[in-house]
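Q: sharing a sequence plus its predicted fold:
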Amino acid sequence: MRILYHHWLSPFARKVRLVLGEKRLDVTETLQADWDRSDQFLALNPAGEVPVLIEPNGLVLCDSQTICEYLEETYTEVPLLPRSVPERAETRRLVAWFDRKFQQEVTHPLVSEKLMKRMLGGDPPDSRWVRVGRTNIHTHLAYITWLTERRKWLAGGAMTLADITAAAHLSLIDYIGDVPWDDHPFAKDWYVRIKSRPCFRPLLKEVIPGVLPPKHYADLDF
């Protein structure tokens, strides 16, 4: 049995879930909060972070990019990295862009303030950080627009791990209604294409306890 430890608020866990879905790999999902670091979970990943994937042979894999690279090399029927070396490099560059830059400038400020604090019952959101995330997202959506005006998908002519990574982060921000899609129609068209794929359906059906998504969240045509 393949087991994935994940959490709703982790874009990195969302990325792995989308990759598993795209590759049509069966998995049993187990919720694990990063802030609830049980000895059992720390034995799997001393960093105490999701995602963690346990393969049917007992192999334990941590870190979203490590997991995705392993899945790509092991289950090759549905490739998510291009064949050409330059396009593979471009895909990895964009994966890093969203997992590092977008995460730091958009995902972390908005999710930590608007979702994490609410789930933990802490202080109200800090409006300064919310403004930072809402301002920064325009730069990233403009970049997605620039890319998709020149390519069919973010890294080239085919959908890759770059698209999945970007969509994983944006899906979480979209859940709280903070993606200004109307200001960036080309980015919206790209997101509609990837959001309509079967691998996305489990995410779109999910409801985070105590937080309802906007009506358009699960609407494939917005």
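A: Perfect, thanks for sending it. Residues are numbered from 1 along each chain as shown.
Q: contacts and neighbour counts: CA atoms only from here.
A: Fine.
Q: quick one: the strands in the protein, in order.
A: Using DSSP state E, the strands of the chain run over residues 3-6, 28-31, 52-54, 60-62.
Q: what packs against the first one?
A: Identification of packing neighbours for strand 3-6 by 3 or more CA pairs under 8 Å, 6 or more residues apart in numbering; DSSP states H and E yields strand 28-31, strand 52-54.
Q: related to what we said a few turns ago, looking at the strands of the chain, which is buried most?
A: Highest mean neighbour count of the strands of the chain: strand 52-54, a mean of 23 (counted as mean count of other CA atoms under 10 Å).
Q: another structure for you, compare them:
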Amino acid sequence: MHLHHHPFCPHSRFVRLLLSEYGLEPTLVEERVWERRPDFLMLDPAGATPVLVEPNGFAVPGATIIGEYIDETRGASYGDRRMLPVDIGARVEVRRLAAWFNDKFFLEVSEPLVREKIFKRFMPREFGGGPPDMQAIRAARANVRYHLQYIGWLLKARNWLAGDRLSYADLAAAAHISCVDYLGDVPWDEDETARTWYARIKSRPSFRPLLAVTMAGIPPSATYADLDF
């Protein structure tokens, strides 16, 4: 399979994590979505990453849809390692929290920070490139604090974000946080519980390829690849 992605697209990182947790190793195809490459638009007219393409050419667009597709086509064979639990109530909670990070955290934190601090450097001005909007950056930095507190609150009564087992909720949260952490915008000293959870998840083998990713001219923060930060 092929995964059309961008290294600093949080939704792409979520899909990379879930595929790795299931032992699936796609060929990565980097997309700069602002270029609107015609062959990529043929796979998904929305022109957004990620898009998963099966060996037979079947294309699955979007992080949420890919997550559901992988669970429906492969999940049952993984038993206790399944990223979406069998129990309907537990599945709802996993989906709720995955949506919290893939939608709400993305809108309030990871999207503006990645756009302003990374993407704008490479985008032509006519497509929105240029100097960063510092007001947007300050708002995102303020927003990350209450999301971090929410993670800490959840983990006071749970082993992982949605319950006793690792799930899509943890992968979604960690994928988005990893982009923000690369930029040095996560105030880790404000919530020890959230910090401990992130240290656990980024120590998993599935996380190693993400921690090896760097962007020319934008060095990672001191905590990014440190497993004992």
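A: Thanks, I have it. Computed from a prediction, not measured in an experiment: that's the story for all the values here.
Q: sorry, back to before: out of the helices and strands packed on strand 3-6 of the first structure, which is closest to residue 118 of the first structure?
A: Closest approach to residue 118 of the first structure among those (CA to CA): strand 28-31, 17.7 Å.
Q: could I get the helices and strands packed on strand 3-6 of the first structure as TSV with distance to residue 99 of the first structure?
A: Formatted as TSV, those follow (distance: least, CA to CA, whole Å):
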stretch	distance to residue 99 of the first structure
strand 28-31	21
strand 52-54	17
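Q: before we move on, the earlier item: tell me which of the strands of the first structure lies nearest to residue 12 of the first structure.
A: Residue 12 of the first structure lies closest, by CA to CA, to one member of the strands of the first structure: strand 3-6, at 8.7 Å.
Q: and the alignment partner in the second structure of residue 141 of the first structure, how far from residue 186 of the second structure?
A: Aligned by TM-score structural alignment, residue 141 of the first structure pairs with residue 148 of the second structure. Note on residue 148 of the second structure: its distance to residue 186 of the second structure, by CA to CA, to the nearest Å, is 8 Å.
Q: what number of residues lie near the nearest residue to residue 27 of the first structure once chain neighbours are set aside?
A: In space, and not counting its chain neighbours, residue 27 of the first structure is closest to residue 2: 4.9 Å by CA to CA, 6 or more residues apart in numbering. Look at residue 2 of the first structure: counted by other CA atoms under 10 Å, it has 15 neighbours.
Q: hang on, residue 2 of the first structure packs against residue 20?
A: No: look at residue 2 of the first structure against residue 20 with CA atoms under 8 Å: they stay out of range, at 10.5 Å.
Q: residues that sit against both of these two, list them.
A: Taking CA atoms under 8 Å, 6 or more residues apart in numbering as the criterion, residue 2 of the first structure and residue 20 both touch 26, 27.
Q: before we move on, back to that, make CSV from the strands of the first structure and add distance to residue 210 of the first structure to it.
A: Formatted as CSV, those follow (distance: least, CA to CA, whole Å):
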stretch, distance to residue 210 of the first structure
strand 3-6, 18
strand 28-31, 16
strand 52-54, 25
strand 60-62, 29
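Q: quick one: closest of those strands to residue 101 of the first structure.
A: Between residue 101 of the first structure and those, the tightest spacing by CA to CA is seen for strand 60-62, at 20.7 Å.
Q: hey, where'd the helices end up in the second structure?
A: Counting by DSSP state H, one finds helices in the second structure at the ranges 10-21, 38-43, 63-74, 88-99, 111-114, 120-122, 134-155, 168-182, 192-202, 208-211.
Q: tell me which residue lies nearest the centroid of the second structure.
A: When CA atoms, centre = their mean is applied to the second structure, the residue found nearest the centroid is residue 175 (2.8 Å).
Q: residue contacts, it?
A: Contacts of residue 175 of the second structure (CA under 8 Å, 6+ apart): 10, 11, 13, 14, 17.
Q: of those residues, closest to residue 130 of the second structure?
A: Nearest to residue 130 of the second structure among those: residue 10, at 21.3 Å, using CA to CA.
Q: quick one: the closest one from residue 89 of the second structure, how far?
A: Per CA to CA, residue 10 of the second structure is found 26 Å from residue 89 of the second structure.
Q: between those two, which is the more surrounded one?
A: Shown here are residue 10 of the second structure and residue 89; by other CA under 10 Å, residue 10 has more neighbours (29 against 10).
Q: just give me the match in the first structure for the more buried one.
A: Per TM-score structural alignment, residue 10 of the second structure is aligned with residue 11.
Q: now do residue 183 of the second structure
A: Under the alignment (TM-score structural alignment), residue 183 of the second structure pairs with residue 176 of the first structure.
Q: hmm, residue 213 and its match touching each other?
A: Yes: under the criterion of CA under 8 Å, residue 176 of the first structure makes contact with residue 213 at 5.9 Å.
Q: residues contacting whichever residue in the second structure pairs up with residue 201 of the first structure?
A: Matched to the second structure by TM-score structural alignment, residue 201 of the first structure sits across from residue 208. Contact analysis of residue 208 of the second structure by CA under 8 Å, 6+ apart lists residue 202.
Q: the nearest residue to residue 116 of the second structure once chain neighbours are set aside and residue 196 of the second structure: what is the separation?
A: In this structure, residue 116 of the second structure finds its nearest non-sequential neighbour in residue 132, 4.7 Å apart by CA to CA, 6+ apart. Plainly put, residue 132 of the second structure is 31 Å away from residue 196 of the second structure if you go by CA to CA.
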